[in-house]
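Chemist: With the sequence up front, the predicted model follows.
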Amino acid sequence: MYDYLKKPFDPERLLNVLARGIEYKALKRKLSNSEKRFRQLSRATWEGIIIYDKGALLQANTQLYEMFGYTEEELVGTQIFDILLDRTTIKAMHLQSDPETIGPFEATARRKDGSRFPVEIRVKQIDYSGRSAEVAAIRDVTSNRMSLEKQLALQQKLADARRMEALGLMAGSVAHDLNNIMAGIITYPEMLLLDLPADFKFRKEIKMIRDAGKRAAAVVNDLLTLTRGTGTKTEVKNLNTLVNDYINSVEYRELYSRYPDILITSTTDPELADISCSTIHVTKSLVNLVNNAAEAAKEGGSIVITTGNRSFTKTVSGYETIEPGDYAFLQVHDNGHGIAADDLPHIFDPFYSKKVLGRSGTGLGLTVVWNTVHDHGGFLDVQSGDEGTCFTLYFPITRQQPADSPLIPSLLTCRGQGERILVVDDQENQREIARRLLARLGYQVHSVASGEEAVEFIKQHQVDLILLDMVMEPGINGCETYQRIIEHRPDQKAIIISGYSSSDDIELARKLGIQHFIKKPYTLNELGQALRLEIS
């Protein structure tokens, strides 16, 4: 009841009471509509909204309760920020210079279940039913934070890719020249050893020169992995085979002689699926991981090499995000001192090493692993702690069947029978090396210094095979040279021989019909085998 009148009443007073009643009704309806609109707006917003006085909750919208997992009965009248926010956030709010408007600022909020999540808070003073109060808008910024983290991660990944690309360009630009230099250091000692008697006084020293050249060539090959896209031969292989071959290799015996107290064991899955891979690069990755593990392992420690199959139906987060798919994995686990948390994000960077300078390695060992895995469309994971480090390499499996391995001729059976070979190389010393090796193998040899000369030579002469350098300056490269040659002689056989070639060049050469590729520096045996396989 709003008002009353006593009989008898004054008609004028009646009119006044009626006017006030109508006005009161209109105000009440207006207030009700305003409150209704406020509730609708508060429900429509993505933010949690609370009205409080001296920290005690007076009113909140549905989103607030849903955001934090409480019911209205659990929160009304409580010291709301003591429940929802960390103490550091509350102190920060009280230290704001403007008492009427606080924020926006980010804070850490607590749900009823104890989980924490990032929020953005804005606070403003209002008049609430005739008294001063505060209204706070709280927004969950988890998705924003995740988006920002993804953006920063993407920016870092892009920066890393650009850095690797720059290093790759540098590596590719010098690799061809370095491998040409290594060819002489390896090949001439090898030819000397073939001619010298077994008891020659300096035979050991000549072998040391040759072996030093081979080690230098291996460093160049490691450097070439930075280019991400050099030509490599892939074939269907089983990781078990690569592990077994390594355990029976010279590299393994040398490692065991350096670390006789370390126990190295392998556990291979007999049902392991095949992968399509570059045998050389995957084996090199295994060697690098085991070498690192041996250096990190404690005295009397252990290294376990494991293979297996693993399938992921959704993305898996680890050292990097692993995409769904079927994989064959190669794992190397040691019980060493582990990798420091600060170092872990950088271990695959070129030349990032905590080893004593000059002790071992080139600083590219793990970079080789990283690039090899990703060049094969795979992923890797690293787990490290006080109990050691575990590297797991994931390679996509293949359903292709392994090709029949060609019968590799021995040096005794790979001699030529007077076949004519044309050597095409822009470097005189490389032509001389090839001429000497081919003559020793029993071939007739002709040589030219450019692709253009090779095309003119083939127009006038017939040869059984062309040894063709890929990168020749100035002038046309190996692919274009061969393309012009087969216009005149469609069945002409050729072998690419180069210190550095991109995968695109190698793929083009294969499409043109060239099947064999020899990497400089090469040995007499490698050259002889490739020639016999191609000619026969």
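Modeler: Arrived safely. Predicted model, so just to flag it, every value in this text is computed and none were measured. Numbering: from 1, shown residues only.

Chemist: From here on, just use CA atoms for contacts and neighbour counts.
Modeler: OK.

Chemist: tell me the contacts of L441?
Modeler: 414-416, 528 (Cα atoms under 8 Å, 6 or more residues apart in numbering).

Chemist: hmm, I was thinking of R43
Modeler: By Cα under 8 Å, 6+ apart, the contact set of R43 is 61-63.

Chemist: and T367, what does it touch?
Modeler: For T367, the contact set (Cα under 8 Å, 6+ apart) comprises 225-226, 348-350.

Chemist: Distance of it relative to K519?
Modeler: Using Cα to Cα, to the nearest Å, we find T367 at a distance of 21 Å from K519.

Chemist: now swap in K150 and tell me
Modeler: Distance, K150 to K519, by Cα to Cα: 41 Å.

Chemist: Same check on L15?
Modeler: Plainly put, L15 is 110 Å away from K519 if you go by Cα to Cα.

Chemist: If you count surrounding residues, which of the two has more?
Modeler: K519 (20 against 11; other Cα atoms under 10 Å).

Chemist: also this one, for the comparison:
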Amino acid sequence: MKNGKGDIIMKKENKAAESEPKPVALRERAEKIALEKALPENIDKISQAEVKRTIQELQVHQIELEMQNEELRLTQRELKASQARYLDLYDLAPVSYVTVSEKGLILEANLTAAALLGLPRSALVKQPLTRFIINEDQNIYYLHRKQLFETGAPQAFELRMVKKDETAFWAHLVATAAQDADGAPVCRVVLSDITEHKLAEEALIKSELKCRYILLNTPQIGISLDSDGKIIFVNDHFQKLTGWKAEEIIGQDWFDIFIPGKIREEIRNVFKAVMRQEDTAGHSTYENDIVIKNGELRLISWANVLTKDLQGKIIDVTCLGMDLTERIRNEEALRNSENKFRNISEYSLVGIYMIQDGIFSYVNSKFAEIFGYTIEECLNNMHFRQLVYPEDFDIVQEQVRKRATGEIQSVHYGFRGIKKTGELIHVEIFGSSIMLDGRPTVTGTMLDITMRKRAEQEKRNLEERLHNAEKMEVLGKLAGRVAHDLNNVLGVLSGYSELLTIRIPADNPLKEYAINIVQSSVKAAAIVEDLLTLTRRGVRVMEVAKVNKIIADLIATPEFDKLVAYHPSVIVRTDLAKDLLNISGSPVHLEKTVFNLVSNAVEAIAGGGKVIIKTENRYIDKAIEGSQTVAEGEYVVLTVSDTGKGIPASELKKIYEPFYTKKSMRRSGTGLGLAIVQGAVQDHDGYIDVQSTEGKGTTFTLYFPATREKAAAELQKTPMDQYTGRGETVLVVDDVKEQREVATTLFTQLGYSVNAVSSGEDAVEYLKSNKADILVLDMIMEPGIDGLDTYKLVLEINPLQKAVIVSGFSETDRSREAQKLGAGPYVKKPYMIETIGIAIRDELGRK
């Protein structure tokens, strides 16, 4: 059916069948032919048997002919059916069939071809096929038609054609040679509309070009492998990374060159499985090492894209890769850095913290330790406010805000913190800010500088002491000389006045005058003692004292009355604890201390106001403001507060400096008051704190160690007969004439036999030829040798010589050295008759 000859035969048989005569017509034609032929000459001579046999043969032949006719009719019917089927196949075939003459004219076309070209079959006949071929592609048609008729070889080609409505389409033509019914050469053409295929092919080409462009220009490395794993393309980035040039590796086996030996077969098997489409989804992305030209391993993350032909067969794979080597190294370095940070942080000697939105997001163990918390407690939604002393919170909050907003990058400052126990500490911050998880993060390191602050304070205190010592060096020398001289004068005054109190009868009004002179002498001696205290050359006369009684006695003095009278608008009140403990101290110095504080308080009030003197017992177990260390225990607390103008903060550090005063000279201001107060408190092993607010007032709080001992006033006064002499000889050695005279009178009154000399040299000469049961030896005598040198020379005369040391100066190393040599007690000038009498009596009784 596929050749032209067969088609021609079918057409001839079809025509014969159409012109076949009916049986009657055939009979008539046969008879006519028979009549035209002559009968045999011997027909009459034919025997009956021959006739019978001939008739039988004719009958057989007739039957044979009838059978042949029947077979012929069946064949004709089959031929008609086959022709109908062929015509159906030809006309209704899904492809277009066209028969073209040698001159290029369309002889026949099936229905599909007519529909494709947009014309009825009748309109296609005798039309040149080139009418439907685009001019630019007609040469393709002529060339293939020429080769067909010249060689007879089938031709297959593609060109662009146009329909009646001028719609262009791509066609695939398969041409074969044939002959028509007359034997003339014709061309059988099969037309297929391949427009969609061609468009898909063009799209594929564009896609491939686009992919190739992307591969060439992508910042990633790119390669293409064929289905056998041969390299068919590499981009510039791949060449730069690996060190290989494209011409060196194109066509080479990818696995042999680039895949490390230990994983080569594994990767090759994965590739083969993908090519067989057994596991394409599972390996669209993949990571593996490759070996570059210098032998270094690089870890690559691949994204694989498969290319398939129109039949869906994988023809190559394109791989885009990202070099993870540096990232992995960076991640490893980051992990190492994090580990180092963690180790440094956890074992750091400084606190490390991070704050986000005011809440701690990280703290190390040292930070938690500084404040006495656990790390878990710090990270349990703790706000930094919780760790900051309230008065410093505004400063810290502002520093945190500036870093969080990027206003500043780094800070260095300090503030006071609060530990979990409530203890106050000093910390120092070195801070900065970073972005963490997209959020501004305030971070920094923290040092607990509490001990350093204490050391700095101690250093400042020492520097201030040194400064004061240097500033008062001249004052000290002057005060020492003045005190010595004044004490000698006061010694005469107090000595004679005390003798008057002894000798004047009790009912004589002059006795009260003598008593007042004695008391004034004692207070004058206390003033001298203040000078010596100020220069740290004073004697600490300690006894059990009642602070409440000292305050009561002060209020009863004329000086206090004068102070109150001078400030009538100021009310002075007392709030004294009834069960107040005693302290060990000097009542005279304590009274002076209270008076100085009350005097300052009263004079600080302009117009009306109040001054409150308060005492209480208190147990102290933590630091007192203004003091770095404090001994735990019971304290008597004395508070003097006023509602005056207050002390400016800038002045608070200066108030204890000698000669510092804001008072006018006409109002008792000498500048020594608070310096003496501080010195007295320190001499009593106490602490002092001052709190002041401008416009509201000032409060001084003094802490004195308490004692459970009874006060001296509660003990019986020593009767005079217990310290009077029994005729023992006393040698008074003093360079001041008046002091020698009053001493001689006092000791004579006590029942001693008294002699006096004016120098150490005279004492040595006297003792060479005379004896004395005891010496009353002045330590400082001018000119000549002092008390120590005198005593040394006396010991050469009498190694057992007893002596009592007296001086208007503070107790010195030289007086203590004399005591080590055997001298007795030290008695401060001016001395009272009871004090010196007991000292002499005790020394005489000492064995």
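Modeler: Received the coordinates, thanks. None of the values given here were measured: they were computed from a predicted structure.

Chemist: what's the TM-score here?
Modeler: Once the chains are laid over each other, their TM-score by TM-score structural alignment, normalised by the length of structure 1 reads 0.71; 483 aligned residues with a Cα RMSD of 5.1 Å.

Chemist: Which contacts among the contacts of T367 of structure 1 does structure 2 share?
Modeler: Counting by both residues aligned by TM-score structural alignment, their matches' Cα atoms under 8 Å, the contacts of T367 of structure 1 that remain in contact in structure 2 are 226, 348-350.

Chemist: For those, work out which two are farthest apart.
Modeler: Between any two of the kept ones among the contacts of T367 of structure 1, the greatest separation by Cα to Cα is 11.2 Å, found for L226 and F348.

Chemist: More neighbours: the two, which one.
Modeler: L226 (25 against 19).

Chemist: mind listing what the more buried one touches?
Modeler: Counting by Cα under 8 Å, 6+ apart, L226 of structure 1 makes contact with 164-165, 167-168, 171, 367-368, 371.

Chemist: So which of these are in helices?
Modeler: Judged by DSSP state H, the contacts of L226 of structure 1 include 164-165, 167-168, 171, 367-368, 371 as members of helices.

Chemist: now for I836 of structure 2: what does it line up with in structure 1?
Modeler: Using TM-score structural alignment, the partner of I836 of structure 2 in structure 1 is A530.

Chemist: Which residue numbers in structure 1 does the longest helix along structure 2 align to?
Modeler: When structure 2 is parsed with DSSP H, its longest helix is helix 48-92. Counting by TM-score structural alignment, helix 48-92 of structure 2 pairs with no residue of structure 1.

Chemist: which secondary structure elements does that helix contact?
Modeler: For helix 48-92 of structure 2, the elements it packs on are helix 4-18, helix 111-117, judged by 3 or more Cα pairs under 8 Å, 6 or more residues apart in numbering; DSSP states H and E.

Chemist: for the stretch 151-300 of structure 2, what spans make up the helices?
Modeler: 195-217, 236-242, 246-249, 254-258, 261-275 (DSSP state H, counting those that start in this stretch).

Chemist: Please pull up the equivalent of H281 of structure 1 in structure 2.
Modeler: Matched across to structure 2, H281 of structure 1 falls on H589, judged by TM-score structural alignment.

Chemist: ok, the residue nearest to G480 of structure 2 when sequence neighbours are not counted to K32 of structure 2 distance?
Modeler: Of all residues not flanking G480 of structure 2 in the chain, F809 sits nearest, at 6.4 Å (Cα to Cα, 6 or more residues apart in numbering). Per Cα to Cα, F809 of structure 2 is found 194 Å from K32 of structure 2.

Chemist: now swap in E158 of structure 2 and tell me
Modeler: For E158 of structure 2 relative to K32 of structure 2 (Cα to Cα), the value is 63 Å.

Chemist: Who has more neighbours out of these two?
Modeler: E158 (18 against 11).

Chemist: And that one? What does it align with in structure 1?
Modeler: With TM-score structural alignment as the criterion, E158 of structure 2 has no equivalent in structure 1.

Chemist: E158 of structure 2 against A171, yeah?
Modeler: Yes: when contacts are counted by Cα atoms under 8 Å, E158 of structure 2 is listed as touching A171 (5.7 Å).

Chemist: Can I take it that E35 of structure 1 is in a helix?
Modeler: Yes: E35 of structure 1 forms part of a helix when assessed by DSSP: H, G, I helix; E, B strand; the rest coil.

Chemist: In structure 2, what sits opposite it in the alignment?
Modeler: Aligned counterpart of E35 of structure 1 in structure 2: L334 (TM-score structural alignment).

Chemist: which secondary structure element contains the most centrally placed residue in structure 2?
Modeler: In structure 2, the C-alpha nearest the mean C-alpha coordinate belongs to M354, at 3.2 Å (Cα atoms, centre = their mean). If you go by DSSP states H and E, M354 of structure 2 is part of strand 351-356.

Chemist: which residue sits closest to Q155 of structure 2, ignoring its sequence neighbours?
Modeler: A175 (5.1 Å).

Chemist: pretty sure that neighbour contacts V189?
Modeler: Yes: A175 of structure 2 is in contact with V189 according to Cα under 8 Å; the separation is 4.4 Å.

Chemist: Please point out which of the contacts of R43 of structure 1 structure 2 shares.
Modeler: With both residues aligned by TM-score structural alignment, their matches' Cα under 8 Å, structure 2 has none of the contacts of the contacts of R43 of structure 1.

Chemist: List just the nearest of those to A175 of structure 1.
Modeler: Distance to A175 of structure 1, by Cα to Cα, is smallest for Q63 among the contacts of R43 of structure 1, at 62.5 Å.

Chemist: residues in contact with the closest one?
Modeler: 42-43, 45-49.
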